[in-house]
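Colleague: Fold the following, please.
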Amino acid sequence: MDTKSRNKLLKLVAVVCLFTIGISGVFTTVKSGGKYFKNYYHTDEFRQEYYQFVDLLSLFELKRLTKEEVKKAITVSAEEVEEHRIRYGDLASQIANIEEQYRFKIEDAEGANEELADIYRAERDAKIADITENFKNDDHVRKKIVKEKEEQVDEYFHNIKDYRSLYNQYKGSFSYYLKNTETGKVVTNLAGIEDKPVEALITKQNSNFIQYYPSKDTGYLTGEEHHVYGYYNDVILEVYGGQTFEGVIAVPKSKAANSVVKGWSSDYEKRQAGMIIFAIASLAALILSFFLRRWASMPVQLERKLTHYYGRIPIDVRAVLAGLTAIFVVISFFLISDTILYFEIGETFVVIVLATFLMLALLFQGKWLLRDWEKGAEPDWKRVAQLQQEWKNSLISRLFELLRAFFLNRSIGVQMLILLSGVFLLGACTVVVMIQPAFVLVLFILVIVGILSLVVLLKFTGYFNKIVENTDELAAGRMGADLPIKGKSVLGRLAGNINVLKHGVKNSQNEQAKSERMKTELITNVSHDLRTPLTSIITYSELLKTPDLSEADRAAYIEVIDRKSKRLKVLIDDLFEASKMASGSVELIKERVDLVQLLQQALAEHNEDIDQTTLKFRVTNPETPVYSIVDGQKLWRVFDNLINNILKYSLENTRVFIALQKVDDKAMITFKNITKYELAESVDELFERFKRGDESRHTEGSGLGLAIAKSIVDLHEGKLDIEVDGDLFKVTITLDTV
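Modeller: Here you go, the predicted structure:
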């Protein structure tokens, strides 16, 4: 970093330091200022010390009986005797419980140590005798209760003796005059009380603090408030219970300068002055940082580097970092507030430096998050799209996607979750057994479950490895045997799907080979069917150029050229129409058409050809019209093509059956004839373009008739099916009716 950049960075740190001091001062003023803008004796801090003195006063002055006097005052009621007697149940249940406690001890000692067994029996019998006496003699129980209460008294006096020295320190800072409202006994440390009344000795003019009992805010002093110390037990409360005191407690101004309360007040006043100075200094620092904000800026290279690395952090992590930084900034403000008020200069300096860098980090993150906000304009985040992209790259989004992928197949996700939970429980139970061996049975059960889970996992892993191996072979082009399908598990379904894909690949390869073969045949057939008439046209055109050609030959040649030209035109027109049909670019003009009438018209067009053949047509039509929404011209072409095929490829002197019938809401038109050529190919191949039943291609068919017919029927959302049974050729057309 060069000198200029270093200077810019130092300026920035200085301004941020001023800003941090200013904000921390505002924070400290809001947090602690309220208690430093009042008199010490009106603060909660003093009130807490006062309550502590009242507790100590109650322990050592208001309750002044000795240990022996308290023990003599102990009483035992009939209810206490009865409660002690049945504390652990009736006589029978208590005896049974004692016998059960010693039964195992005595059984273990018998034979091994008879003397020890006798000791156990003696202890048992003594306890049973004692319990029995409890239910016979009230005095026996009363003595036990008195003994328990005396032990509580001993504990009480033992606990409070450590606070005597502390009470003596507090006692010199307070003046008090308290009178027992029941006995009239006075407890006081006021000098001259015999000559002057309390009101003359304790006044607002000679006291820093006065608390009257009773007063508007407090009732009588009972000596049982224990604001700080809670050593009163049931026995002490029973002995001293019901006592109330009236009077006054004060902090006189005339107490020695080295008194405890005077030290508290002086310390408070120092902190109060420090608070005021810090508040003024922080306000000045805040104002100064505001005016110097344009004077300081981050070096461009450093900002680019930080922005580059910070921008690569996911958006949710950036938000968490910003939140944590803000939390640490607030914590540093708390630390500044605590150290500055108690004049811990070294600690305050360290905390301010730390807070400055935290604030610098927070300001940088805030600036980066708002980097695309322009003054007076909408934020240029690429709007929702960019935010969505940033959210997709967040850790939360990635974790969500990971969980969604984990439970994409719910069954296997749940199985894995159960398996992982079992492993976790097994490990946790092992730790528990090491701590508490009584749970070893649970561990044994979990080990059995863990072994079974391991076996299941091994089976799943083995099956999965087989599937992976099979898919590797499939990717390498080796089909191999089908995978075994085991059960209805996810892996079983996966194996089944892979088998289906494998068969699909095989069928695709077969179809591809078939497609290549059909393409070759198509090119060959198209070349043959187009070249034959074209060759004749060229040949006879050359012959027409002969000089001494007779008129008869010339006319014959022209007639051949004309016929072959028309044949070539028919082939080209059929090919063009077949291409349009296959591409679906043909527009249908649909209307309500009577299929019976349309079929009769198509047959009528071929009456002359039918009469010239030896074929016998048997046509069956319903007596009523059968209507369908179709393009009549296109459907007529279908009928025409099928009738042409029948006339060209039917065996002579055979019957042709054409039938139209209505089945439910469908119209079914059937064409059946006996072929003169053997049909050895697949039926589906007959729909291919330029495919003809006459493989020698001596007939004048184009081989496009069935392809065009099927395309037209498909455009009408109908069906055209072919069936071949030996030499029987059957075409069935199915259309919707209205």
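Colleague: Please count neighbours and contacts with C-alpha atoms only from this point.
Modeller: Noted.
Colleague: Okay, the closest residue to Val76 other than its chain neighbours and Ile128: tell me how far apart.
Modeller: In space, and not counting its chain neighbours, Val76 is closest to Arg142: 6.5 Å by CA to CA, 6 or more residues apart in numbering. Arg142 sits 18 Å away from Ile128, going by CA to CA, to the nearest Å.
Colleague: my guess is Gly701 is in a helix, correct?
Modeller: No. Using DSSP: H, G, I helix; E, B strand; the rest coil, the assignment for Gly701 is coil, not a helix.
Colleague: which residues touch it?
Modeller: Asn645, Lys648, Arg692 (CA atoms under 8 Å, 6 or more residues apart in numbering).
Colleague: want to throw these into a markdown table with secondary structure and distance to Phe639?
Modeller: Listed next are these as a markdown table, based on DSSP: H, G, I helix; E, B strand; the rest coil; distance: CA to CA, whole Å:
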| residue | secondary structure | distance to Phe639 |
| --- | --- | --- |
| Asn645 | helix | 10 |
| Lys648 | helix | 14 |
| Arg692 | coil | 18 |
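Colleague: May I ask which of these has the most neighbours?
Modeller: Counting neighbours by other CA atoms under 10 Å, Arg692 comes out on top of the contacts of Gly701 with 24 neighbours.
Colleague: Next up, the contacts around that one.
Modeller: Leu686, Gly701, Ser702, Gly703.
Colleague: Now a ChimeraX select for only the buried ones of the residues you listed.
Modeller: A single ChimeraX command selects the buried members of the contacts of Arg692 (16 or more other CA atoms under 10 Å):
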select :686,701,702,703
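Colleague: so which of the contacts of Arg692 comes closest to Gly247?
Modeller: Nearest to Gly247 among these is Leu686, at 123.5 Å by CA to CA.
Colleague: separation between that closest one and Gln512?
Modeller: Distance from Leu686 to Gln512, by CA to CA: 18 Å.
Colleague: which of the contacts of Gly701 lies closest to Lys564?
Modeller: For the contacts of Gly701, the nearest to Lys564 is Lys648 (18.4 Å; CA to CA).
Colleague: Ser650 is in contact with Asn673, isn't it?
Modeller: Yes. Under the criterion of CA atoms under 8 Å, Ser650 makes contact with Asn673 at 6.2 Å.
Colleague: hang on, Trp295 in a helix?
Modeller: No. When classified by three-state DSSP, Trp295 is found to be coil rather than part of a helix.
Colleague: how about the one helix or strand Tyr102 maps to: buried residues?
Modeller: In the assignment (DSSP states H and E), Tyr102 maps to helix 91-109. For helix 91-109, a neighbour-count test (16+ other CA under 10 Å) marks Leu91, Gln94, Ile95, Ile98, Glu99, Tyr102, Ile106, Ala109 as buried.
Colleague: now the residues you listed as CSV including distance to Ser165?
Modeller: As requested, the buried residues of helix 91-109 are arranged in CSV below (distance: CA to CA, whole Å):
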residue, distance to Ser165
Leu91, 50
Gln94, 48
Ile95, 50
Ile98, 48
Glu99, 51
Tyr102, 50
Ile106, 53
Ala109, 54
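Colleague: this one as well, want them side by side:
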Amino acid sequence: MKNQKRQKIIVALAVWVLIVAIVALERPDYFYDNIASKYTYEHVMEDYLIDVGPLVLNPPTKEAMVRSIDVSTSEIDQYRYRYGSKEEQIADITLQYEEAINEANQNGNEARKVQLTEERDKKLQDIKKNFEDDEHVKKKITKEKVKVVESYLAQIEEQRTELINNFPYISYSLKDVDTGEVKQLGDVEAKAIKKYNFNQETQMLVANTYARNAEWVFQDGDYTYWPMLTESKKREASNQTHYYKGVLLIDENKFKASNDYNTYRQVLMKHYVFLAFVASGVISLLILLLMKARLREVYERVTFFHQTKLDVHLALILASGFGFMISISRVSNLLLLKQGSALIPWLLIVIATTTLLVASVNSLIYRAELKGNFFELMKESYLRQMLVACYDIVLNRSLFLQTTLLLSCSFIGGMAATTILNGGGGMFIFFLCFIVGFSGFFLFLARMGYLSRIVKDTEDLAAGKLNRPIAIKGRSVFAKHAQNLNELREGVRDSMNEQAKSERLKTELITNVSHDLRTPLTSIITYTELLKNDNLTPEERRSYVEVLDKKSERLKILIEDLFEVSKMASGNMELHKQRVDLMELVTQVVGEHEEELAESNLELRMTMPQAPIYAYVDGQKMWRLIDNLLINVRKYALAHTRVYVTLEENEQGQAELAIKNIAKYEIGGNVDELFERFKRADKSRHTEGSGLGLAIAQSIVDMHGGKMNIAVDGDLFKVTVNIEKVR
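Modeller: Predicted coordinates for the structure are as follows:
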């Protein structure tokens, strides 16, 4: 509990230090004492010094500007053709007055008729003179340009009044360096907050004749030809630069009486609040240092957002981060503005957004720790679900296209029906609506009916009813799905058959193992009991011991073979592979069985290649393989028949060993079951052996990556072993 309280204090202090640091970096100018003057009178003094020239010290005169007015030939043509050609203007004026004159004539108002006729004739005469006399047009244009000049001077007067009213606390005494004229305003001997000295040694006050926007004022309107203010032919109207020396100051008493002084005090108060704010951050940092807080203690395992999707969580982090930056910026700006009352609410918003940001980031880190990494966490997002859904949609292109077609038909039909209901379209739209809508509806019913049948048959399949296949209709995606379900049904049925076969083989295995183990064990028990008889002769006792030895040896071989085939099947037996000459190996193994085969009245025929065939195998295991196959031949081959042993290279470039013989027993059923353990061709199990020979041989071949096949044609029994050869 104590550690949790300490952690919460550390988190709160760290958040506050972060907020203070960011605000301090945003407004480092609030550290300085001159911040109040900088954002009040000093802030606007630069603009004042630029505007005081054209507005107060050196304003242009109307007379000089009017005398500099010129009219170009292009302006004369522009004026003449402003309303069209001469004929068009005469026709327009005649038409304008014609109706009014006719009306006055019909009403018998002779005075009105005379007045309108005189006005018309005067305008027609003026139009004709415009096209005949350039001076006449030039005078008209000059009058219009004079109005522009008067408008500009009126703007200057308004701006001059505004400048004086906005800066009532400025006083100056300035002397024109060229003319010696002195410009004075206010008392330059008054107590000043700020004083600006202008002289030739350091800097002089530069005052232009025209304001910064004068060029745009003159060029705005119907006429574009005005004398350039810097290149006027008449020097008196050009933009002349005057240099002044003297003093300009801000009167302290007048400044305190102005509205700007209130702003000055507010900025000064914000300066002190800012210093206190930074001091609180420094104190919080010192407390963290005294508490010996570590960065990992700021991290808290927040579980509040664990139920939200990842993209929602990230959006929350971005939103809180964005809100944090906006609120920080707002707090920084409020330090400049006059709305000091809004500073506290925005500061609270900064604290709230910072807390939310830290909590959401901590929660995200904790969630990533629980999942192991961030990529596992990405699986819990709406975006991934949407991408998976989009991917799933196009997994089957046919279904995607059919669904798109169906939705398009429904959309077109719906749009057509809406058009008809709104009174638009006609028979063609109605016909289109009917054909498209009905086709889509019919396709929907057909597909849904077939899908319903597939769902019903799938339920039967899940219930174990495998006797009836699902009907395949057409070549649609549903038909393909039905075909896949039928293949699945066949697979399930084959699996069930294999399971039944496995259960049968398991039962036979247990039965055969029990029989083959019980037979020698029974003999051992019987002869052991007989040996307990004290009346046995030495010859009888010796014969019983021989029987015990023989049965014990058979039981030992049976158990060893069983363990060996189990180890091979489980892959726990190691192979010691080396390059072996298979022709030499087969010849040696066959040579050891040659005498036994002859005793069994079997005639051996061997076919060996002319050149040696090498393979990378375990020599001992391959010896055991060939040995088991020949033992199997000796036990189950029909007497007085031939046994064929062939070694060659097949068409695939593999070493192929084939052993053929005629079986003394009829081999029925599935020949692949002969590879099963304790499986014999002699179902009566009268012959000796463990029934593991072929199973061991098959395991050896599998361990070498080869292939072993059994083929039966009547009584002809053939075993083929294929092994990859090497050079």
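Colleague: rewinding a little: does anything pack onto the helix holding Tyr102 of structure 1? Which helices or strands?
Modeller: Helices and strands touching helix 91-109 of structure 1, by 3 or more CA pairs under 8 Å, 6 or more residues apart in numbering; DSSP states H and E, are helix 114-134.
Colleague: Tell me the helix or strand right after the helix it packs on.
Modeller: In N-to-C order, the element after helix 114-134 of structure 1 by DSSP H and E is helix 138-160.
Colleague: okay, the angle between that following helix and helix 114-134?
Modeller: 100 degrees (axes from the mean of the first three to the mean of the last three CA atoms, to 10 degrees).
Colleague: Okay, and the counterpart of Ile327 of structure 1 in structure 2 sits in which element?
Modeller: By TM-score structural alignment, Ile327 of structure 1 lines up with Met325 in structure 2. Secondary structure assignment for Met325 of structure 2, by DSSP H and E: helix 310-334.
Colleague: starting at the chain centroid, how far to that helix?
Modeller: On the basis of CA atoms, centre = their mean, to the nearest Å, helix 310-334 of structure 2 sits 22 Å off its chain's mean C-alpha point.
Colleague: which residues are contacting it?
Modeller: Contacts to helix 310-334 of structure 2, defined as CA under 8 Å, 6+ apart, come from residues 19, 22-23, 26-27, 305, 340, 342-343, 346-347, 349-350, 353-354, 356-357, 360-361, 364, 377-378, 380-383.
Colleague: Relative to Glu269 of structure 1, how far out is Thr546 of structure 1?
Modeller: Thr546 of structure 1 is 140 Å from Glu269 of structure 1, by CA to CA.
Colleague: Could you do Glu82 of structure 1 as well?
Modeller: Distance from Glu82 of structure 1 to Glu269 of structure 1, by CA to CA: 60 Å.
Colleague: In CSV: the contacts of Arg692 of structure 1, plus distance to Leu735 of structure 1.
Modeller: Shown next, in CSV, are these (distance: CA to CA, whole Å):
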residue, distance to Leu735 of structure 1
Leu686, 21
Gly701, 27
Ser702, 26
Gly703, 24
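Colleague: Looking at structure 2, which of the contacts of Arg692 of structure 1 hold up?
Modeller: By both residues aligned by TM-score structural alignment, their matches' CA atoms under 8 Å, the contacts of Arg692 of structure 1 still in contact after alignment to structure 2 are Leu686, Gly703.
Colleague: mind checking the longest helix of structure 1?
Modeller: Using DSSP state H, we find that the single longest helix of structure 1 is helix 490-543.
Colleague: chain center to that one, what's the gap?
Modeller: 53 Å.
Colleague: ok, then the element right after it?
Modeller: helix 551-583.
Colleague: Against which helices or strands is that next one packed?
Modeller: So helix 551-583 of structure 1, by 3+ CA pairs under 8 Å, 6+ apart, packs with helix 490-543, helix 705-715.
Colleague: Need the winner for burial among those helices.
Modeller: helix 705-715 (a mean of 22; mean count of other CA atoms under 10 Å).
Colleague: That one aligns to what range in structure 2?
Modeller: Helix 705-715 of structure 1 lines up with residues 693-703 of structure 2 when matched by TM-score structural alignment.
Colleague: Just put the helices and strands packed on helix 551-583 of structure 1 in a markdown table and tack on distance to Leu420 of structure 1.
Modeller: Formatted as a markdown table, these follow (distance: least, CA to CA, whole Å):
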| stretch | distance to Leu420 of structure 1 |
| --- | --- |
| helix 490-543 | 18 |
| helix 705-715 | 56 |
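Colleague: Which stretches in structure 2 count as strands?
Modeller: Secondary structure of structure 2 by DSSP state E: the strands cover 170-176, 182-185, 192-198, 205-207, 242-251, 577-581, 602-607, 614-618, 641-649, 654-662, 707-713, 716-726.
Colleague: So which of those strands is nearest Gly464 of structure 2?
Modeller: Gly464 of structure 2 lies closest, by CA to CA, to one member of those: strand 707-713, at 34.7 Å.
Colleague: re the thing from before, what's the average distance for the match of helix 705-715 of structure 1 when superposed on structure 1?
Modeller: Taken over the aligned residues, the distance from stretch 693-703 of structure 2 to structure 1 averages 1.3 Å (mean CA distance after the TM-score superposition for structure 1).
Colleague: one step back: ok, and what's touching the helix holding Tyr102 of structure 1?
Modeller: Under the contact criterion CA under 8 Å, 6+ apart, helix 91-109 of structure 1 has outside partners Tyr88, Leu116, Ala117, Tyr120, Arg121, Arg124, Lys127, Ile128, Ile131, Thr132, Phe135.
Colleague: Out of these, which end up buried?
Modeller: For the contacts of helix 91-109 of structure 1, buried by 16+ other CA under 10 Å: Ala117, Tyr120, Arg121, Arg124, Lys127, Ile128, Ile131, Thr132, Phe135.
Colleague: and which of the residues you listed is nearest Ile435 of structure 1?
Modeller: Nearest to Ile435 of structure 1 among these: Tyr120, at 31.3 Å, using CA to CA.
Colleague: that older thread, taking the buried ones among the contacts of helix 91-109 of structure 1, tell me the two that lie furthest apart.
Modeller: Counting by CA to CA, the most remote pair of these is Ala117 and Phe135, 27.6 Å apart.
Colleague: of Thr546 and Glu269 of structure 1, who's got more company?
Modeller: Glu269 (15 against 10).
Colleague: picking that back up, please identify which of the contacts of Arg692 of structure 1 is nearest to Arg294 of structure 1.
Modeller: The closest of these to Arg294 of structure 1 turns out to be Leu686 (CA to CA; 86.6 Å).
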